[in-house]
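*Asks:* I'd like to go over a predicted model; first the sequence, then the structure.
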Amino acid sequence: MPGWQALQEELADHNFQVIAVAIDEDVEAVRAGCDGITYPVLIDAEHIVAELYAISNVPTVLMIDEDDNIVQPNWSAYASDTFRELTGIDSEKQKDHIRAWAKDGTLRMSPDEAKGVVGDLSAEEEEARLVFRIAAKLRRDGDTDGAERNFERANALAPNDWTVRRASQPLRGINPFGDAFMEIYTEFNEAGRPYHGVTGH
């Protein structure tokens, strides 16, 4: 988040606005990470944004122009090099794409190319997201066993969808940065890094 804050400040005179969406339901946990952040941070506890835009991994960035057109669809972009060792992604190169768009209107692809980049969610992925919502609701209602059964079912339906599998970890009391994360990351790599969006750096 501090990396996006720095970019927000850098491009403030170029009609640029960062808006973050946390796929979370713990307002206080999100708030704790917002120290010094001046851009809006929204909470998508029901994963509506993730479903509407077919987001299957985080972080995912979309670039939307003043006319509400998606000019850069789902893109696994980073504002810092915190995860560079894992991802091999240079955040400065990615931020340069954003700078070029904000300053000069230069895009990585044409509007026609952008339209076909993000594939639809599969039937299993759609079902997994619905089951995830059921699990989250059961958890909020105090039905731990019912929640766990549905989290497991959602994870089985979409094992490489991080908005389902990794997002369920803190809700289930699992450290999302511990061994369980590395298990997901390893399986994700072994599956060919499936992603709904632009790949490459």
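*Replies:* That came in fine, so what should we check first?
*Asks:* C-alpha only now, for contacts and for neighbours.
*Replies:* OK.
*Asks:* After the longest helix along the chain, which helix or strand is next?
*Replies:* Across the chain, the helix with the greatest residue count (assigned by DSSP state H) is helix 123-140. Beyond helix 123-140 in the direction of the C-terminus, DSSP states H and E gives the next helix or strand as helix 144-157.
*Asks:* What are the buried residues along the helix or strand just after that next one?
*Replies:* Downstream of helix 144-157, the first helix or strand assigned by DSSP H and E is helix 165-171. If you call a residue buried by 16 or more other C-alpha atoms under 10 Å, then helix 165-171 has these buried ones: 165-169, 171.
*Asks:* Use this one as the comparison:
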Amino acid sequence: MGEEMITLLADGREERIAGPIVPHGEPVLGWERKPHGWCRGDACVPAFRAAAAETGEGVDLVAFAGLLGRQAVADPDEGLIAVGEPADLPPGRAPEFEALTALRGTRVAVVFWASWCGCRYDLPAWEALHRELGGHGFSVLSVSLDRDPEAAREWLAEVTHPAVIDTDGRIAELYNVINVPTVVWVDAEGRIARPQDTMTATDTFRSMNGLSCERAAAALRRWVIDGDAGTTSRELRAPTGEERRARLHARLATWLFRAGRTAAAERHLARAAALAPHDLAIRRGLMPLNGVDPFGERYFALREELEAAGIAIYRPLPDWQGDEEPAAGATAPS
């Protein structure tokens, strides 16, 4: 079994490894075997704990991921394993990714959007806020949830703020983003100043979502200029175990769709939908890879399904929007 080659999707990379039982002497997820246990830098998993993942042939990759607090989903028939992010991130810290780390020392609004969401029309307004407030030590960092990078790039042609395309869903996983638009504020020291909120930069869909872009912009300016984030909440809302597993099934589905293995991809997409039916970043976001129009009948059927089940698509209204109410029956932008 140790000689079986599989494709591992982890830490934003894709690699071929000997597994799912990794032969003795090989590193596992960047960890190496030492006499006293498995180590990565200064961190170590003691030998007595690691023994639960070790076999006579090698190390069980899925079991070892579990020891690290990381979920894993394997598809032996397709030769795939996806490993998720650690669940025990430091409280109050913004999860690191390269573009955000490069902005340390700056207040950042991390703006999650997608070409399949009406919030794509907000990008010029976010760009205007980026330019207006840049002199106060502020930056917008937009993160597209598009799985196809070309779909996002045409909307980014005129922006000057830092922008990332989250093609494998890893950043959405780190920040527990279930739909767009979602915005997270990160302070200059890399701490969460305001966790995930539904926040708009234009009133294009106000009749549907009940949100005021003027109030949102005023709250943002108070934070950037006066340091008042307007909330006592300083931690991201954590995902459930089901949400974490759903994102791994979505990662496998994405890889399989790109490889032309549609039937297998659809199985994983269905499993993701069963685990996290409310996660539009998965269910709507993967429609284009499956040849489905994310603005078409399937999307509106999905909206009706969620509404009938009483599942809210948006996060609760931010406190600066307290006296605004969404239009009746409206749950998502077109």
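*Replies:* That came through fine. Just so you know, these numbers come straight off a predicted model, no measurement behind them.
*Asks:* any chance of the buried residues of helix 165-171 of structure 1 in a markdown table, with distance to V27 of structure 1 too?
*Replies:* Below are those laid out as a markdown table (distance: C-alpha to C-alpha, whole Å):
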| residue | distance to V27 of structure 1 |
| --- | --- |
| R165 | 20 |
| R166 | 18 |
| A167 | 14 |
| S168 | 16 |
| Q169 | 16 |
| L171 | 13 |
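*Asks:* Give the aligned range of the longest strand along structure 1 in structure 2.
*Replies:* Of all the segments of type strand in structure 1, defined by DSSP state E, the longest one is strand 70-75. Aligned using TM-score structural alignment, strand 70-75 of structure 1 spans residues 192-197 in structure 2.
*Asks:* Next: stretch 147-158 of structure 1.
*Replies:* Alignment of stretch 147-158 of structure 1 against structure 2: residues 265-276, by TM-score structural alignment.
*Asks:* what's the most distant pair in the buried residues of helix 165-171 of structure 1?
*Replies:* Between any two of these, the greatest separation by C-alpha to C-alpha is 10.6 Å, found for R165 and L171.
*Asks:* Ignoring the adjacent residues along the chain, who's closest to F188 of structure 1?
*Replies:* Nearest non-adjacent residue to F188 of structure 1, counting by C-alpha to C-alpha, 6 or more residues apart in numbering: N160, 5.7 Å away.
*Asks:* Can you report how many residues neighbour that neighbour?
*Replies:* Here the number of neighbours of N160 of structure 1 (other C-alpha atoms under 10 Å) works out to 24.
*Asks:* which residues does it contact?
*Replies:* N160 of structure 1 makes contact with 56, 184, 187-188, 191, 194, according to C-alpha atoms under 8 Å, 6 or more residues apart in numbering.
*Asks:* just how off-centre is stretch 152-159 of structure 2 within its chain?
*Replies:* Relative to the chain's own centre, stretch 152-159 of structure 2 is displaced by 20 Å; criterion: C-alpha atoms, centre = their mean, to the nearest Å.
*Asks:* Span of that stretch from start to end?
*Replies:* One end of stretch 152-159 of structure 2 sits 12 Å from the other (C-alpha to C-alpha, to the nearest Å).
*Asks:* tell me, it lands on which residues of structure 1?
*Replies:* Aligned by TM-score structural alignment, stretch 152-159 of structure 2 corresponds to residues 30-37 of structure 1.
*Asks:* Of all the residues in the matching stretch, which ones are buried?
*Replies:* Neighbour-count burial for stretch 30-37 of structure 1 [16+ other C-alpha under 10 Å]: 30, 37.
*Asks:* who touches it?
*Replies:* 1-2, 5, 22, 24.
*Asks:* which one of the residues you listed sits closest to N15 of structure 1?
*Replies:* Q5 (14.7 Å).
*Asks:* Map that closest one onto structure 2.
*Replies:* Correspondence of Q5 of structure 1 to structure 2, assessed by TM-score structural alignment: E127.
*Asks:* can I assume that match is in contact with L141?
*Replies:* No. Between E127 of structure 2 and L141 there is no contact under C-alpha atoms under 8 Å: 9.6 Å.
*Asks:* sorry, back to before: from T160 of structure 2, how far off is the match of Q5 of structure 1?
*Replies:* Distance of E127 of structure 2 to T160 of structure 2, given as C-alpha to C-alpha: 7 Å.
*Asks:* For the most centrally placed residue in structure 1, list the residues it contacts.
*Replies:* Against the mean C-alpha coordinate of structure 1, by C-alpha atoms, centre = their mean, the closest residue is V58 at 2.9 Å. Taking C-alpha under 8 Å, 6+ apart as the criterion, V58 of structure 1 is in contact with 76, 162-163.
*Asks:* change it to 7 Å
*Replies:* With contact taken as C-alpha atoms under 7 Å, 6 or more residues apart in numbering, V58 of structure 1 is in contact with W162.
*Asks:* That one -> structure 2?
*Replies:* Under the alignment (TM-score structural alignment), V58 of structure 1 maps onto V180 of structure 2.
*Asks:* before we move on, what SS does that match have?
*Replies:* Following DSSP: H, G, I helix; E, B strand; the rest coil, V180 of structure 2 is assigned to coil.
*Asks:* before we move on, what about the one 3 residues further on?
*Replies:* Assigned with three-state DSSP, V183 of structure 2 falls in the strand class.
*Asks:* quick one: the residue nearest to the centre of structure 1 and L138 of structure 1, what's the gap?
*Replies:* From V58 of structure 1 to L138 of structure 1 the distance is 24 Å (C-alpha to C-alpha).
*Asks:* Next: I48 of structure 1.
*Replies:* Taking C-alpha to C-alpha, one finds I48 of structure 1 at 18 Å from L138 of structure 1.
*Asks:* same thing with K93 of structure 1?
*Replies:* Distance from K93 of structure 1 to L138 of structure 1, by C-alpha to C-alpha: 43 Å.
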